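> sequence and predicted structure, then a few things I'm wondering about:
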Amino acid sequence: MENEWTASRRIYWGLVFFVGDFFFSMFFYDETLYFKTGVTLIMALFALIVALKADRNERYLDNSGEKFNKRVFICYIALWGFLSIFIILNIIAVSQTKYVFISALMSLASSIFEESIGRGLFLSGFIKFFDYRDSAYVLTKATIFSTLLYSGIYLLNIIFVAPQIIFQQAICLILIGIILGVFRIRTNSLWVPIVIHFILSWGSLGLIVDQSLLNWLLLALLYLPLALFSLFYLRRLDQRNTAVPR
């Protein structure tokens, strides 16, 4: 059965959910953290339902055996190993505070919401668009465009937060979006990037916001190389013409 969800329809609904969440944040800025997190979680679940419906019966990758060469694969695993140690230490730090429950709930809500829009509606929409245009490097371009779109509209939050923090978070969203885009495409599932995003998000809450230098080092030394490896892998997949959206 052919999927009736067009590229424009997917991107449109992604924008609707994001703008809805933005205006909610604007009008309920002074509400309690529990209230705002609870509403975000409800919106995230609605976005997830729409994203799953949009991607029903579709696969964006065949059973290709494309892999990194041995040295590249070792470097990739090593980077994930260092990142995992860092995240585990931060999760331990968060778990020892009185905010362990609300921090987990916040991370869960944001992970479901961002992945449903970014790797669900936006990514699948751009894959469908570039495939329709019979474009080269469909997976690579769709991943880049979807992350840039989400990060670009995320800059609207500059109304609520200091510009330097929003800019840093936008860069982080671009890099993580590329990294998780590979997992979304390779597994043909939203659940894997949601779980990984949840772990990364919860671990990042252990950081002190004022430690901007530490955050930039994390982006430069771990997230940036992982994003570059991910783009390299997507390019290899595109060269083998493995994108098969229907």
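Right, received. Where do you want to start? Residues are numbered from 1 along each chain as shown.

> from here on, just use CA atoms for contacts and neighbour counts.
Will do.

> show me the helices in this protein, by range?
For the chain, the helices defined by DSSP state H occupy 7-27, 33-54, 70-95, 100-115, 123-132, 138-154, 163-187, 191-204, 212-218, 224-239.

> any chance of the ones you listed in a markdown table, plus mean neighbour count?
Converted to a markdown table, these look like this (neighbours: other C-alpha atoms under 10 Å):
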| stretch | mean neighbour count |
| --- | --- |
| helix 7-27 | 17 |
| helix 33-54 | 18 |
| helix 70-95 | 15 |
| helix 100-115 | 21 |
| helix 123-132 | 23 |
| helix 138-154 | 21 |
| helix 163-187 | 20 |
| helix 191-204 | 20 |
| helix 212-218 | 14 |
| helix 224-239 | 19 |
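
> mind checking those for the one nearest to S64?
Nearest to S64, of all the helices of the chain, is helix 224-239, at 8.1 Å by C-alpha to C-alpha.

> another structure for you, compare them:
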Amino acid sequence: MVKKRWTWPQQLFGALVMVLLLFALDIFLRPLGLTTRSIVRAGYAILVAGIIYHALNTLKVRRQKFKQTSFIVTMMIIVSVTLILLFFIMGIPYQISQVFGSPTIISDTLMALSAAIFEEFICRGLLFSVFEELCKNAKLQMTLSAIFSAVAFGLLHFVNLIGGQGIEATLQQATYAFCLGVLFAAVRVATNTLTWVVLIHFLIDWQSGISVSPASSSSPWVGIVVIFGTVLAVATLYLIAMDLNLNRHPLSKRRWQ
């Protein structure tokens, strides 16, 4: 791990404060126009990203490269293929094409970007770091850190109930957000940065009308369980492989400190 400027209690408290401030900001911005709201929200997300970068001292999970095994390389390829297939299953290319014909393209883009930056720096940044420290003596340190931070990511989506989103739709959103959270953590570990995770998150959220009505409708549970259950299994297997590799090569692990 990389030495952090903030201790894990400071990181946890900071994450809580920044999330609460976002909720307060959203309430304050509600009477304003779409473009103004999206610009202010994007500015806040960038500010939060800067604070978190300072707190963590880096965007990296590790300073040094570690020994790759054929199984880890294979799992990285499987994770990549899973992510590409997920993009097409979710209709992301079509969704993005619709944005360019939207009258709210500027506010939609800024809103999606602010959500991606804020949520990734909070969940895969601060909270992942917090759980890494809390799980530092566990054999599956990164796997547990990914799962716990993904749980927090899923729970964050229950705030959409306040905006009038239905209970079933919110439960489904929290469920696939948890699965995606583990996948995003796997991508962060594999790429050793938050940059790619923010980009992927942005592309998933970038859709026409998201700044007008971010609420989701419910879908059949079978499809959600099958698709995102597979995503969760693939990402978890990759993270477990990484942890087992670190356990077998303690010298590599010490070079991270």
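Done, it's in. Please read these numbers as outputs of a predicted model, since none were measured by experiment.

> quick one: closest of the helices of the first structure to R246 of the first structure.
That would be helix 123-132 among the helices of the first structure, by C-alpha to C-alpha, at 8.3 Å.

> what is the orientation angle of that closest one with helix 138-154?
Angle of helix 123-132 of the first structure versus helix 138-154, following axes from the mean of the first three to the mean of the last three C-alpha atoms, to 10 degrees, is 130 degrees.

> just want the angle from helix 123-132 of the first structure to helix 100-115.
Going by the same axes, to 10 degrees, helix 123-132 of the first structure makes 20 degrees with helix 100-115.

> show me what contacts V198 of the second structure?
Going by C-alpha atoms under 8 Å, 6 or more residues apart in numbering, V198 of the second structure touches 116-117, 120.

> could you check how far the most centrally placed residue in the first structure is from V244 of the first structure?
The residue lying closest to the centre of the first structure (C-alpha atoms, centre = their mean) is G177, at 4.1 Å. Noted for G177 of the first structure: a distance of 21 Å to V244 of the first structure, by C-alpha to C-alpha, to the nearest Å.

> which residues does the equivalent of A177 of the second structure over in the first structure contact?
Mapped onto the first structure by TM-score structural alignment, A177 of the second structure lines up with L173. L173 of the first structure makes contact with 147, 150-151 under the criterion C-alpha under 8 Å, 6+ apart.

> A51 of the first structure: which of the residues you listed is nearest?
Distances from A51 of the first structure to the contacts of L173 of the first structure, taken by C-alpha to C-alpha, are shortest for Y150, at 15.0 Å.

> what residue in the second structure is paired with that closest one?
So Y150 of the first structure corresponds to F153, using TM-score structural alignment.

> that match against Y176, yeah?
No - when contacts are counted by C-alpha atoms under 8 Å, F153 of the second structure is not listed as touching Y176 (10.1 Å).

> for R30 of the second structure, what are its contacts?
R30 of the second structure neighbours (C-alpha under 8 Å, 6+ apart): R37.

> any idea what it aligns with in the first structure?
Under TM-score structural alignment, R30 of the second structure pairs with Y29 in the first structure.

> with F118 of the second structure instead?
For F118 of the second structure, the residue aligned by TM-score structural alignment is F113.

> what's the separation between the closest residue to that match other than its chain neighbours and F18 of the first structure?
In space, and not counting its chain neighbours, F113 of the first structure is closest to A44: 4.1 Å by C-alpha to C-alpha, 6 or more residues apart in numbering. Separation of A44 of the first structure from F18 of the first structure (C-alpha to C-alpha) stands at 10 Å.

> cool, F183 of the first structure as well?
From F183 of the first structure to F18 of the first structure the distance is 22 Å (C-alpha to C-alpha).

> still on that earlier bit, now do the contacts for the match of Y150 of the first structure.
Residues in contact with F153 of the second structure (C-alpha under 8 Å, 6+ apart) are 119, 123, 174, 177-178, 181.

> go with 7 Å
Each residue near F153 of the second structure by C-alpha atoms under 7 Å, 6 or more residues apart in numbering is listed here: 123, 177-178, 181.

> out of those residues, which are shared with the first structure?
Counting by both residues aligned by TM-score structural alignment, their matches' C-alpha atoms under 7 Å, the first structure reproduces these contacts from those: C123.

> between the contacts of F153 of the second structure, which is closest to A112 of the second structure?
A112 of the second structure lies nearest to A177 out of those, by C-alpha to C-alpha, at 15.0 Å.

> neighbours around the residue nearest to E2 of the first structure when sequence neighbours are not counted, how many?
Excluding the flanking residues, the one nearest E2 of the first structure by C-alpha to C-alpha, 6+ apart is R246, at 7.2 Å. Look at R246 of the first structure: counted by other C-alpha atoms under 10 Å, it has 13 neighbours.

> for F28 of the first structure, same thing?
F28 of the first structure is flanked by 11 other residues according to other C-alpha under 10 Å.

> distance of it relative to G14 of the first structure?
Distance from F28 of the first structure to G14 of the first structure, by C-alpha to C-alpha: 21 Å.

> over to V100 of the first structure?
30 Å.

> and if you look at T37 of the first structure?
From T37 of the first structure to G14 of the first structure the distance is 19 Å (C-alpha to C-alpha).

> what does F68 of the first structure give?
The value you get for F68 of the first structure to G14 of the first structure, if C-alpha to C-alpha is used, is 32 Å.

> do L219 of the first structure as well
In this view, L219 of the first structure and G14 of the first structure are 26 Å apart by C-alpha to C-alpha.

> one more: L83 of the first structure?
Relative to G14 of the first structure, L83 of the first structure is positioned 29 Å away (C-alpha to C-alpha).

> same question, A243 of the first structure
Applying C-alpha to C-alpha, the value for A243 of the first structure to G14 of the first structure is 22 Å.

> likewise F183 of the first structure?
Between F183 of the first structure and G14 of the first structure the computed distance is 20 Å (C-alpha to C-alpha).

> cool, and W202 of the first structure?
In this view, W202 of the first structure and G14 of the first structure are 24 Å apart by C-alpha to C-alpha.

> neighbours of the equivalent of S64 of the first structure over in the second structure, how many?
Under the alignment (TM-score structural alignment), S64 of the first structure pairs with K67 in the second structure. For K67 of the second structure, the neighbour count with other C-alpha under 10 Å is 13.
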